[in-house]
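1. only the shape, not the letters, is given here:
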């Protein structure tokens, strides 16, 4: 399994959205805190990012991309001193601005902005270790796949065609993965610990793929060490140093995290099946572990997820009324 894709999928809680807007000088926008992650791309013109951590403003030129992975409030403006106006968002968090058509003038900035809904209840460390913002400057010939995703998304928003409603969310998912991949590839050269280093380490990456590919298997540290060509002790030390927790502790965390996703997204799946997929031989053992991790029983967690999604009450047989 692809660990990066897996980590994003388990946090996803709804459709992403995006907009393509033009801003006339002077302009300044204050984006409120959110539960998800967001990005901005300067397609034409320039802008200043007013970071969420109150650090110095960051100038953005054409083609620059900024990812804000933690949902913190921030500003975007034509100049650091321009007053900010609160962004007026739709109830779903989208920016209700029509697509921009026609050429953009010299005193205008064309932006491509987007947001993702993510659950932070059990956020994967792949995202939690990201800095307050990730700035990827435009460089000739650099990050061609990321640039291609930006171009495709911008084109779909500028000129919607049949199928755009399905294409745009897929492109947004693609763009997020390219943003994260670009950052981690750049970071791993300068880091000896953390997830950028973990994914670059052949032994640890092999073990992570195995754990994600078959979390229900009764893994042992010896099994994982043999799989990676290391002794039990050497593998355990390396995995713990890079991932931040021992192999079997990470496996337990991942099992219960994926179980929470199954309970949220498949309200008719029997609890015994969720338990089996999470690597537990009995519902009782699973329920005990789940309650210890989440503070509530699996059934209560599922009912709360169904209520928040507007789904009917679950019957004892597991069918939705």
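-> Here it is on my side, so go on. Keep in mind that what you see is a predicted model, and the values were worked out from it rather than measured.
2. only C-alpha atoms for contact and neighbour calcs from this point on.
-> OK.
3. now do the strands in this structure.
-> 17-24, 28-31, 37-44, 47-50, 58-60, 65-68, 74-77, 85-86, 108-116, 134-136 (DSSP state E).
4. of all those, which lies closest to residue 95?
-> strand 17-24 (6.3 Å; CA to CA).
5. centre of the chain to the closest one, how far?
-> Centre-to-centre, strand 17-24 and its host chain are 21 Å apart (CA atoms, centre = their mean, to the nearest Å).
6. for residue 199, list the residues it contacts.
-> Listed by CA atoms under 8 Å, 6 or more residues apart in numbering, the contact set of residue 199 reads residue 205.
7. any chance of the strands of the chain in JSON lines, with distance to residue 272 too?
-> Below are the strands of the chain laid out as JSON lines (distance: least, CA to CA, whole Å):
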{"stretch": "strand 17-24", "distance to residue 272": "35"}
{"stretch": "strand 28-31", "distance to residue 272": "43"}
{"stretch": "strand 37-44", "distance to residue 272": "33"}
{"stretch": "strand 47-50", "distance to residue 272": "49"}
{"stretch": "strand 58-60", "distance to residue 272": "51"}
{"stretch": "strand 65-68", "distance to residue 272": "38"}
{"stretch": "strand 74-77", "distance to residue 272": "44"}
{"stretch": "strand 85-86", "distance to residue 272": "47"}
{"stretch": "strand 108-116", "distance to residue 272": "31"}
{"stretch": "strand 134-136", "distance to residue 272": "41"}
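8. so which of these comes closest to residue 269?
-> Closest among the strands of the chain, once you apply CA to CA, is strand 108-116, at 26.0 Å.
9. any residues touching that closest one, and which ones?
-> The contact list for strand 108-116, computed with CA under 8 Å, 6+ apart, reads 12, 14-25, 36-47, 93-94, 104, 154, 172.
10. ok, and here's another one to check against it:
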């Protein structure tokens, strides 16, 4: 695994969902704040995104937009005017009608067709790369830009456009791929602000992160990691700490404990097995470090997470 794959995997829970919608005329719908990430892809026509607390964003055909922190927003046929946001109807109230409309033949001037969807995320274990994403990631459709993202959008649109054999497997997989490509496109776009594009673009920090994420349970030391990155120990410590925000071994400890939390939540492995998988020699050593990081013991954390995941009733 690499740092981007791990950052996404650490927060992704459940299955993503999406709908292919088609609408025309005058319209304005609201998407409530969501404990996850929302996205829209415009397949035809154009519309406006009006995020809570942010400026309007014009979306054209082929544009993709990710709201990685679940920001509430309005999608409308025109930019906001006095009272437009207040008049927006909940998306859930028009969802079925928009889906039933279906593709039309001939010239449907003013028609907007788009993919709307969301991902469930567990923010309690968010990697700083994910936390750094802006409230709105707008990826305009420009010739030659983001070819993988364009291909994923095209494939997803085709799958959602009809009942195809295997679609129940294909669509969730394509949605997961879409999330990866949107984040990758943000990381590599010109003018992207934030520390993590710089981290992943730095040969020393990136090499060290690749090594740690490839085998977090290995008996890493600063000397061994510096040799892996091809620099001296002081150089590694200086560049890694300046870019990532914490020293290499502190980052490794934090990441191991987040991996342990994920295993406690998703498996029934005994604590000794979890400790071995994340690089701790004994269950006691893991328990001590885990309690310091999370403020509770591994056993209580597992019980709490299991109770939270259990269906009501």
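-> That came through fine. All figures in this text were calculated on a predicted structure; none of them were measured in a lab.
11. re the thing from before, as a markdown table, the strands of structure 1 with mean neighbour count and distance to residue 242 of structure 1 would be great.
-> Shown next, in a markdown table, are these (neighbours: other CA atoms under 10 Å; distance: least, CA to CA, whole Å):
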| stretch | mean neighbour count | distance to residue 242 of structure 1 |
| --- | --- | --- |
| strand 17-24 | 20 | 34 |
| strand 28-31 | 20 | 34 |
| strand 37-44 | 22 | 25 |
| strand 47-50 | 23 | 32 |
| strand 58-60 | 19 | 31 |
| strand 65-68 | 22 | 24 |
| strand 74-77 | 22 | 31 |
| strand 85-86 | 12 | 41 |
| strand 108-116 | 22 | 27 |
| strand 134-136 | 18 | 21 |
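12. for residue 265 of structure 1, which of these is the nearest?
-> Closest among the strands of structure 1, using CA to CA: strand 108-116, at 16.9 Å.
13. next one: the longest helix anywhere in structure 2 to chain centre, how far?
-> Counting residues, the longest helix in structure 2 under DSSP state H turns out to be helix 167-188. Put simply, helix 167-188 of structure 2 sits 9 Å off its chain's centre (CA atoms, centre = their mean).
14. mind listing residues that contact it?
-> Taking CA under 8 Å, 6+ apart as the rule, helix 167-188 of structure 2 contacts 5, 8, 15-17, 64, 66, 137, 139, 146, 148-149, 152-153, 155-156, 159-160, 192, 196-197.
15. just those residues: which are in helices?
-> The members of those that map onto helices under DSSP H are 5, 8, 148, 149, 152, 153, 155, 156, 159, 160, 196, 197.
16. what does the fifth one align to in structure 1?
-> The criterion is TM-score structural alignment: under it, residue 152 of structure 2 has residue 149 as its aligned partner in structure 1.
17. now that match: closest residue in space, sequence neighbours ignored.
-> residue 175 (5.8 Å; CA to CA, 6 or more residues apart in numbering).
18. same check, this time on residue 45 of structure 2
-> Once flanking residues are discounted, residue 45 of structure 2 sits nearest to residue 112: 4.6 Å by CA to CA, 6+ apart.
19. gap between the aligned partner of that neighbour in structure 1 and residue 47 of structure 1?
-> Here residue 112 of structure 2 is matched to residue 109 in structure 1, going by TM-score structural alignment. Using CA to CA, to the nearest Å, residue 109 of structure 1 is found at 7 Å from residue 47 of structure 1.
20. which residue in structure 1 lines up with residue 137 of structure 2?
-> The alignment partner of residue 137 of structure 2 in structure 1, by TM-score structural alignment, is residue 134.
21. how about its match: what's its closest non-neighbour residue?
-> residue 67 (5.0 Å).
22. OK, contacts around that neighbour?
-> 37, 38, 39, 40, 133, 134, 135, 179.
23. please repeat the previous calculation with a cut-off of 10 Å.
-> By CA atoms under 10 Å, 6 or more residues apart in numbering, residue 67 of structure 1 lies in contact with 37-41, 113-115, 130-136, 176, 179-180, 183.
24. and residue 52 of structure 1, by the same measure?
-> Applying CA under 10 Å, 6+ apart to residue 52 of structure 1 gives the contacts 31, 33, 68, 70, 71, 72, 73, 74, 75, 132, 133.
25. repeat that for 7 Å
-> Residue 52 of structure 1 is in contact with 72, 73, 74, 132, counting by CA atoms under 7 Å, 6 or more residues apart in numbering.
26. skipping adjacent residues, who's closest to the third one in space?
-> Distance criterion CA to CA, 6+ apart; nearest residue to residue 74 of structure 1, sequence neighbours excluded, is residue 52 at 4.8 Å.
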